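**Student:** Next one to model:
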Amino acid sequence: MTRNQPQSILPSLDLRGTALWQAVAVGGFLLLAVTLGGWSVAGGTANAVLQVASVIAIAATFARSKPTPRAGGERQLLLLVGLFGALFVLQLIPLPPVLWSSLPGRRLVVEGLAALGLPLPWMPLSLAPEKTVQSGLSLLPPLAMIVMIGAFRRPVARAAVLSLIALMILSVLLGVAQVAGNEHLYFYSFTNGGSAVGFFANSNHFATLMCLTLPLAAGLVARWRGEADGAGGVSRIFAAAVLLAVVLLGLLGVTMTKSVAGVGLALLSLAGSAAIVLSGLPRSLRLGFVGGVVLVVLIAMVVAINSGIGDLTTTDLGGGDLSRMSMWHLAIKAIGDFGTVGSGFGSFPQVFHLFENPERVISVFANHAHNDLLEFVLESGLPGTVLLLAFLVWFVLRIGSVWLIDRQRDPLAQGASVAALIVLLHSLADYPLRTGAIAAVFGLCLALLARDPAGRSSDENQAATQPGRHLSA
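**Tutor:** This is a model prediction of the structure:
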């Protein structure tokens, strides 16, 4: 900005012209994702609306006459997503009987058809083709976020994080109303009644949204107080106050869910957020921020105790038939049977009952393994496992870049790395990525992590050279 230009308490987003409409598009898409994508069951009307919106967003973005050149990390991410999509298509290709019947895990299918006196038909690799199609369509929301954030001007990403913060605040307010006894504010018949779920069906997934929003907010605040944004003095205090408010609301939301995973992930979220924010603050503000966080945590502990923190026992890790340990044991057994080819995406419910004890089967069934790593390996086989390892290598390398390489350091990308890590860790005991809302935000995180902060887009460089304008970090 100009030397004599007065500073504003509000940091500038530099949303003008096309960037403003791009920000509206991304914010609107996040609104749809959070309000409609809270259900993990594929094929629902709300999910279908979100998927149609994703197709429109992707098509409109690629229809731009001058798309922004993509960095290496973005191209690699799109390649991984493309290969992942190709794996879904591969699982749907019909195979001749002599081929599919010889694949691992197909013996029971062959025996069942023989018992009915039916000839072996052509069949795809997937044991649940319709579910595989539905699972493939669930890739559209995160892909839409990756495509939009990669192609749009850089200030749009910060606007997206602001939109997410606003949606988190709205979700917490809705959660407060739900806990207060407004049963009509639960949007799904199968839900965690008595706990805060916001726009979700599952309180654990609501807690995940709270936890992953905090480090993104921390990254945004760190950008606000950076010299490139011209934020100093009162603006820094304003940014710190905003972050503390978001932390308080986020922790309030987590405690209202009574989620074991949410409490643990909240600690990781706070640690990552602190690492992002504290590194560049002056000593006085650093001490003030730490004091504020301590105060917020104490308040959250009081709220948690009064809201029944001692009742956080809904996560069954014991030895019951549908406990997580039991489901994981059976999933590992199924992986051994289906070997290298997998059972097909979305086929877990059909496969799981084949390995249950028929004498102890009850009316309640397992729709997921509550460990997406095991479920993914079971359904995708060796090709999917290799692809997953490739993604994890890419993820670790990108984290190393944005945290350890000076010219690659980017607070917003650092926040995205912490948020994405939270989702992946939660996936080891649940299935947050199977909701459209979390999947879309995860796509936002990956897009932010994939960008090259050392290379500025042409429109941003032009903005930096024009006098009298706020510089955009």
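**Student:** Going by C-alpha atoms from here, please, whenever you check contacts or count neighbours.
**Tutor:** Noted.
**Student:** what about the strands in the stretch 1-150 of the chain?
**Tutor:** In chain order, the stretch 1-150 of the chain shows no strands, with DSSP state E, counting those that start in this stretch as the criterion.
**Student:** Which parts of it are helices?
**Tutor:** With DSSP state H, counting those that start in this stretch as the criterion, the stretch 1-150 of the chain has helices at 18-36, 45-62, 72-91, 97-100, 107-115, 129-137, 140-151.
**Student:** quick one, the longest one and helix 129-137 angle?
**Tutor:** Read it as helix 72-91. Using axes from the mean of the first three to the mean of the last three CA atoms, to 10 degrees, the inter-axis angle of helix 72-91 relative to helix 129-137 is 170 degrees.
**Student:** got it, and the second one?
**Tutor:** Here helix 45-62 runs at an angle of 50 degrees relative to helix 129-137 (the same axes, to 10 degrees).
**Student:** Same check on the first one?
**Tutor:** Interaxial angle of helix 18-36 relative to helix 129-137 (the same axes, to 10 degrees): 140 degrees.
**Student:** this one next, for a side-by-side:
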Amino acid sequence: MIRHLVVPTYLLACLLLGGASAAGYTVNLLLQLAAIPIIGWALWTLAQTGIPTAIRAPLALWALLVLIALVQLIPLPPSIWTLLPGRGSVVEGYRLLEMPLPWLPLSLAPGNSLASLLWLLPAFAIFLATVVLGAFRGRGVAIVVVAVTLVSVALGALQVVSGGSAYIYEITNYGAAVGFFANSNHNATLLLVSIPFLAALQKALLKRHRSPRNVSAIRLMISGAYAVILVGLLINASLAGIGLGVPITLVTWLVFGKQRPIFRRLALGITAIGTVAAILTIVIGPFGNNLFGKQGDQANFSRQTSFSRTLDAAGDYLPVGSGVGTFQSIYRTQEPLSTVTPFYMNHAHSDWIELLLETGLPGIALAVLFLIWWSVRARAVWGADEREPFAQAAIIAGTAIMLHSMVDYPLRTAALSAVFALCVGLVSGVRPYVRPRPASATKSGARHISI
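**Tutor:** Model prediction:
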């Protein structure tokens, strides 16, 4: 059915074209424009059928996210906005210019806030197309994720050996395997996401094809794909990618593997020990990580410096935040003049810390509500009598994205925000759309044969 190609096709477009946050504005605009008819179709369907109970909670969370951003755009009288924390410099600027204080919104960069709302369109389209339209097949979206990942590994290898060519974006990590992304860490996130989806795809294929020849071919094909992903993580050289790759692989093996009950506890122990060992190795190992390691000449652009300055700024703007999309403007006010250069920090390298700065306590409260919902749904998926493999894969993949977001900003790209929205949709418990049978087809009646 053509309907089931909507999510895989649009997801493919997001993965191929939406790999940058500070570049690729033209292709991201195309993705946003393409999202509008999908969103319109889904909203029209909701108006006709109502909101199913299963998707009310995630829809409400999406609505709250948009509401927070929209409230930040409402103009406020000077008697109100001047009382908000962090606005003293704005008041002083108008005083020096001898200009009367105008009505201003909560956001200190309303244009950027509006642009940030538009950047949500691809993710919102994927989510609505999944939970409202059912315009997907589990195998279809898994094939897209895995296929793009494998091609991205090949492209990344070409980028490494070509000496500066084969890169898609002008602003990128030259010399690193970035694939279809501008940032090598974001390519690592895609590699992590592909691991559980590949396992779910294997389970689905083996369920459909039971002949020994087909089973052997599927296992060989999947093993080759895993090998390519492993090579991709190694040549990508993202510390977070390699560190998270160990627990993600072990958890995937624990969920989709067939361990005997007697070895189940052993498998759990191996997963726990392997996870802790991987994290400690990255944190205290001699790999030059710029969060916990010794800071060198690039200290001003390290995560340690970025986290510290962003948290300081977040404290200045609590409890309401500085406004969605204002990070760059606010961060520059935290930099000492002696360290200012033509280069700048485009994001905090932590989606969670940047969320705290831009949305304050309302944004953090929304994040807590989402994590509670995610935990409840994860428990429901694992407790189901018939477990849905692609929903299980979505839980692992979505968790991987959230963990990587602690030390990077994958959700600021259309590609990975679309993948995360897909995971949220799959975790909601929805199923692909099935065309209703005509009433005449369901009626049973007596038939007579006359001779």
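**Student:** Out of the helices of the stretch 1-150 of structure 1, which is closest to residue 279 of structure 1?
**Tutor:** Of all those, helix 72-91 sits nearest to residue 279 of structure 1, with 25.2 Å by CA to CA.
**Student:** Residue 90 of structure 1 maps to what in structure 2?
**Tutor:** Here residue 90 of structure 1 is matched to residue 71 in structure 2, going by TM-score structural alignment.
**Student:** closest one to residue 203 of structure 1 among the helices of the stretch 1-150 of structure 1?
**Tutor:** Using CA to CA as the criterion, the shortest distance between residue 203 of structure 1 and the helices of the stretch 1-150 of structure 1 is 13.8 Å, found for helix 18-36.
**Student:** Residue 1 of structure 2: neighbouring residues, count only.
**Tutor:** Look at residue 1 of structure 2: counted by other CA atoms under 10 Å, it has 9 neighbours.
**Student:** next one: residue 270 of structure 2
**Tutor:** For residue 270 of structure 2, the number of neighbouring residues by other CA under 10 Å comes to 15.
**Student:** quick one: what's aligned to it in structure 1?
**Tutor:** When the structures are aligned by TM-score structural alignment, no residue of structure 1 is matched to residue 270 of structure 2.
**Student:** Can you give me every residue that contacts residue 270 of structure 2?
**Tutor:** Contact analysis of residue 270 of structure 2 by CA atoms under 8 Å, 6 or more residues apart in numbering lists nothing.
**Student:** I'd assumed it was in a helix, is it?
**Tutor:** Yes - residue state for residue 270 of structure 2 (DSSP: H, G, I helix; E, B strand; the rest coil) corresponds to a helix.
**Student:** before we move on, back to that, deepest in the core, which of the helices of the stretch 1-150 of structure 1 is it.
**Tutor:** Here the criterion is mean neighbour count by mean count of other CA atoms under 10 Å, and of the helices of the stretch 1-150 of structure 1 the winner is helix 140-151, at a mean of 25.
**Student:** Relative to structure 2, which residues correspond to that one?
**Tutor:** So helix 140-151 of structure 1 is aligned with residues 121-132, judged by TM-score structural alignment.
**Student:** circling back to that earlier point, with distance to residue 332 of structure 1 added, can I get the helices of the stretch 1-150 of structure 1 in JSON lines?
**Tutor:** Listed next are these as JSON lines, based on distance: least, CA to CA, whole Å:
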{"stretch": "helix 18-36", "distance to residue 332 of structure 1": "33"}
{"stretch": "helix 45-62", "distance to residue 332 of structure 1": "30"}
{"stretch": "helix 72-91", "distance to residue 332 of structure 1": "21"}
{"stretch": "helix 97-100", "distance to residue 332 of structure 1": "22"}
{"stretch": "helix 107-115", "distance to residue 332 of structure 1": "18"}
{"stretch": "helix 129-137", "distance to residue 332 of structure 1": "21"}
{"stretch": "helix 140-151", "distance to residue 332 of structure 1": "28"}
